[in-house]
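# Mind folding the following:
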Amino acid sequence: MKHRNIGIVSGRSNILLRPEGTALFLVLFLAAGTVLARPALAAAGDAVDTGDTAFLLVASALVMLMTPGLAFFYGGMVRQKNVLGIIMQCLAAMALISVQWVLWGYSLAFGLDHFHLLGGLDWAGFRGVGLEPNPVYAATIPHQVFAMFQLMFAIITPALIIGAFAERMRFPAFLLFTLMWATLVYDPLAHWVWGAGGWLRELGALDFAGGTVVHISAGVAGLVCALVLGRRRDYGRIPLPPHNLPMTVLGATLLWFGWFGFNAGSALGANGLAGNAFVTTNTAAGAAILGWLAVEWLLHGKPTALGAASGAVAGLVAITPAAGFVTPPAALVIGGIGGAVCCFSVAVAKVKLGYDDSLDAFGCHGVGGTWGAIATGIFATKAVNPAGADGLLYGNAHLLGVQVVGVAAAWIFTSIVTYGILKVVSLLTPLRVTAEEEEAGLDLSQHGESAYPDTGLAALDVAEGKRVTAPGELAVNWMASQGNPAGAGILRQE
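The predicted structure is shown next:
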């Protein structure tokens, strides 16, 4: 059980010369300077179990694969002029959090407890994170392996938020937001739930693999971002269909594949509990697809491939906090309800309320994670995991109350701090691209390249009733309009 480069040109000036770029690199390099001391790594002792260690290394690699899978899942759902923007944000999150986690993130999340709210900096720069196990967290695997497994969770969590503000956040703002959010939201919340001494852990809250820490936090943060940034310019005015559904389905299956490492790996050993988590994970995903498609069929008259892919993700989200605490029949219920509830949230609630959660980060992760955390309080049983607790179904209503407290705390904390971070970032750099940049797409305006250079944006723009320059000229004209002498002419798009 788990208790647990940049040389970006944006517009006409290099980000390294801008305040936000200077601030970002100053923080990283000053932090690096505080951890230059190189403590000796202890030799691996007899307590290390090679089977458990191998299992966690593979599980870590599976979870790492989920972020590229997310890039495909999200990338296929946006318009083709924004697909590289999505992929770049996911890759940037992988790079940025990999550095942040070593410098201070892991220590804040899992280090020596301070007031039951946050870890200290004792392990900053991985000082003291060596080759011997840390019995507080994982008694049979090297401390470094445990830390790297946790890193993969820290990477994908801010990446999930991307789906809420897709197609409209500036890349410099994204970098600053991601760094601050990981430090000020993810790390404290991880300590609350999984860190030794964390107040939710001490209260008895159960979160096997990240329903509260990962999915609720990312989903709620996504909703806040969507509300603060506002709708896309074309939202509600013209259809905004996914540009490549096969790409989205591929991403969903990569997520499903990686999720076995996400959930089964959270047993922290090659054992029966990992096997149970594997079974419940797959069962919930299948049930959620059926639940999503049933609601979609009733509402719209047809089941869709996008709905099936989204349903799988919704079920995987819902079972995550419960995977190591519930039986396979309970996973059927959790997944089926999770798929249906998330579909209703996306197809009905979002439309009624009018917010633009571009790729349904809140609808799948915020809603699905909330249901999963509450369902854990209902269906958990010590028959599956003696280190857990019995839930409401087994005569213990107290656990359900604790789970509700954990959900409420995550919602409130994430909402307030995320809003504050966005306001601070907005003082350093604009959060949102300009109207002209949004029209051209983030691929060109933020990165100066196109995912489909042979076709450009012509097919999509013609479908939207717009007249554009020849596809081969589009990137050149955009760069020229931004002052790049390599191009000539002005981007023409009506």
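
# okay, CA-based contacts and neighbour counts for the rest of this
OK.

# how close does the closest residue to Gly111 other than its chain neighbours get to Val213?
Distance criterion CA to CA, 6 or more residues apart in numbering; nearest residue to Gly111, sequence neighbours excluded, is Gly119 at 4.3 Å. As judged by CA to CA, to the nearest Å, Gly119 and Val213 stand 15 Å apart.

# ok, back up a step: quick one: the residue nearest to Gly111 and Gly105 touch, right?
No - under the criterion of CA atoms under 8 Å, Gly119 makes no contact with Gly105, lying 9.3 Å away.

# Let me see the contact set for Leu255.
By CA atoms under 8 Å, 6 or more residues apart in numbering, Leu255 lies in contact with 65-67, 69-70, 313.

# so where do the strands sit in the chain?
Applying DSSP state E to the chain gives strands spanning 9-10, 13-14, 113-114, 118-119.

# Turn those strands into CSV, columns for distance to Val462.
Shown next, in CSV, are the strands of the chain (distance: least, CA to CA, whole Å):
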stretch, distance to Val462
strand 9-10, 27
strand 13-14, 32
strand 113-114, 58
strand 118-119, 53
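
# now the other sequence, so there's something to compare against:
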Amino acid sequence: MDTGSIAWAITATALVLLMTPGVAFFYGGLVKAKSVVSMMMMSFGALGLISVLWILYGFSMSAVDAPTDFAGNPFADFGLGSLATGETSNTDLLGATFGATFAIITVALISGAIADRAKFGAWMIFAGIWATLVYFPVAAWVWGGGWIMELGNTLGLPGVIDYAGGTAVHINAGAAALALALVLGKRVGFQKGITKPHNVPLVLLGAAILWFGWFGFNAGAEWLNGLANVGLIVVNTLGATAAAILGWMVVEKIKDGKATAVGAASGAVAGLVAITPACANLEPGWALLLGVLAGAVCALAVELKFKLGFDDSLDVVGIHLVGGIIGTLYLGFFAIGTGLFTGGDLGQLAVQVIAAAAVLLYSFAVAFGLGFAIEKTIGFRVKNADEVAGIDTVVHGEEGYALSEL
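Okay, the predicted model is just below:
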């Protein structure tokens, strides 16, 4: 492989890895000041744990020999010893590392649903088991030769399109987030306006880092294709995200009378989520429309938790689950050459729906069962008194801000 493609692979891997600290900043700014360390540590804990599990056995599980396989054999190359000594080890190890960054951020995203009330140890146990039972197999289904990747061939329809993770990352994480929000229950005094972001600049910094890293997230895999579609991916990643900011702010202005900085940041993330599966398969104009729709719909979707009575603290469901579904299904209508309105028929939409529904239901079921088991054994949620006081000092013995008593 040429040195330019290898250089891009390293750069893209670093960009996607940076996104997990970006999530930490984004989530950290949204919680109260006495919970910011706890919130950010859940992202950094995921970074440490999932990296190790991916090298030990996660990468081996992320590819299958036949579409009927649930997941790859975790002991096929335990610790990547064989991969490191093969003839193509240089590029193989780069690919494995790039894949690790996706696993890490998918797990980190879930944590926003249980902000302000989760034990760190319980979270780490959940993260490791969920990654093993859900993310690693689903990655094989979608990208590693599994049944979703081969669904089109099986049904005689177009193949499922999920270029960078609408199903495997965002629907996957969003469904698990919903499950954990239900298991842990509502925060003390849960109601609209109960808490406000303690640090809006931190939220904007996190969103900016995410957008920056997302160019590696969406365009990173192009190193395997000689960067053939990188221009389309890059312009769509810019355009859909920018349009989503506008869509969110317009809805926010109409609904609440003000367009906020947190709303703009959330709109950017919603646009990034929606364009993730579609970045290589939409003309730029359709990507702009997708962004506007994602921003507007997600701005409305984040209110569902108050209507339906579940406490998704930082709107993982409203942004990642809803945004992931929008981006995945949108391809059924506007994917280049196969969308219903762009030269195809209902076949593309059919396979997109099947893939999205399967990942959503599987992730939700496993996350709910796992979270319930942890809550009923070692306990997942902190005491109410600790939650009200702020959990940083109780869980980590640290404070986010060392403020003078004077």
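
# Overlay the chains and give the TM-score.
The TM-score (TM-score structural alignment, normalised by the length of the second structure) is 0.94; 396 aligned residues with a CA RMSD of 1.7 Å.

# re earlier: out of the strands of the first structure, nearest to Thr304 of the first structure?
Nearest to Thr304 of the first structure, of all these, is strand 9-10, at 37.6 Å by CA to CA.

# Next, count neighbours for the equivalent of Glu439 of the first structure over in the second structure.
Applying TM-score structural alignment, one finds that Glu439 of the first structure aligns to Val388 in the second structure. Close neighbours of Val388 of the second structure, defined as other CA atoms under 10 Å, add up to 15.

# cool, Tyr186 of the first structure as well?
Here the count is done by other CA under 10 Å, and Tyr186 of the first structure has 25 residues near it.

# Cross-check the contact I'm expecting between Leu176 of the first structure and Leu24.
Yes - assessed by CA under 8 Å, Leu176 of the first structure is found in contact with Leu24 at 6.6 Å.

# Quick check: Val249 of the first structure touching Thr304?
No - when contacts are counted by CA under 8 Å, Val249 of the first structure is not listed as touching Thr304 (11.1 Å).

# neighbour count winner among these two?
Remark: of Val249 of the first structure and Thr304, Val249 carries more neighbours, 24 against 14, as counted by other CA under 10 Å.

# ok, for the more buried one, nearest residue in space, not its chain neighbours?
Spatial nearest neighbour of Val249 of the first structure, excluding adjacent residues (CA to CA, 6+ apart): Ala309 at 5.7 Å.

# Report the contact partners of the equivalent of that neighbour over in the second structure.
Superposed on the second structure with TM-score structural alignment, Ala309 of the first structure falls opposite Ala265. Taking CA under 8 Å, 6+ apart, we find Ala265 of the second structure in contact with 203-204, 207, 245.

# I'd like to know how far Ala265 of the second structure sits from Val302 of the second structure.
To Val302 of the second structure, Ala265 of the second structure is 14 Å away according to CA to CA.

# Thr167 of the second structure maps to what in the first structure?
Aligned by TM-score structural alignment, Thr167 of the second structure pairs with Thr212 of the first structure.

# swap that for Asp311 of the second structure, sorry
Taking TM-score structural alignment, the alignment pairs Asp311 of the second structure with Asp356 from the first structure.

# how many other residues sit next to the residue nearest to its match when sequence neighbours are not counted?
The shortest distance from Asp356 of the first structure to any non-neighbouring residue, by CA to CA, 6+ apart, is to Arg231 (5.1 Å). Residues near Arg231 of the first structure, counting by other CA under 10 Å, number 18.

# How about Val262 of the second structure?
Val262 of the second structure: 21 surrounding residues under other CA under 10 Å.

# quick one: which two of the contacts of Leu255 of the first structure are the most distant?
Of all pairs drawn from the contacts of Leu255 of the first structure, the one with the longest distance (CA to CA) is Leu65 and Val313, at 14.9 Å.
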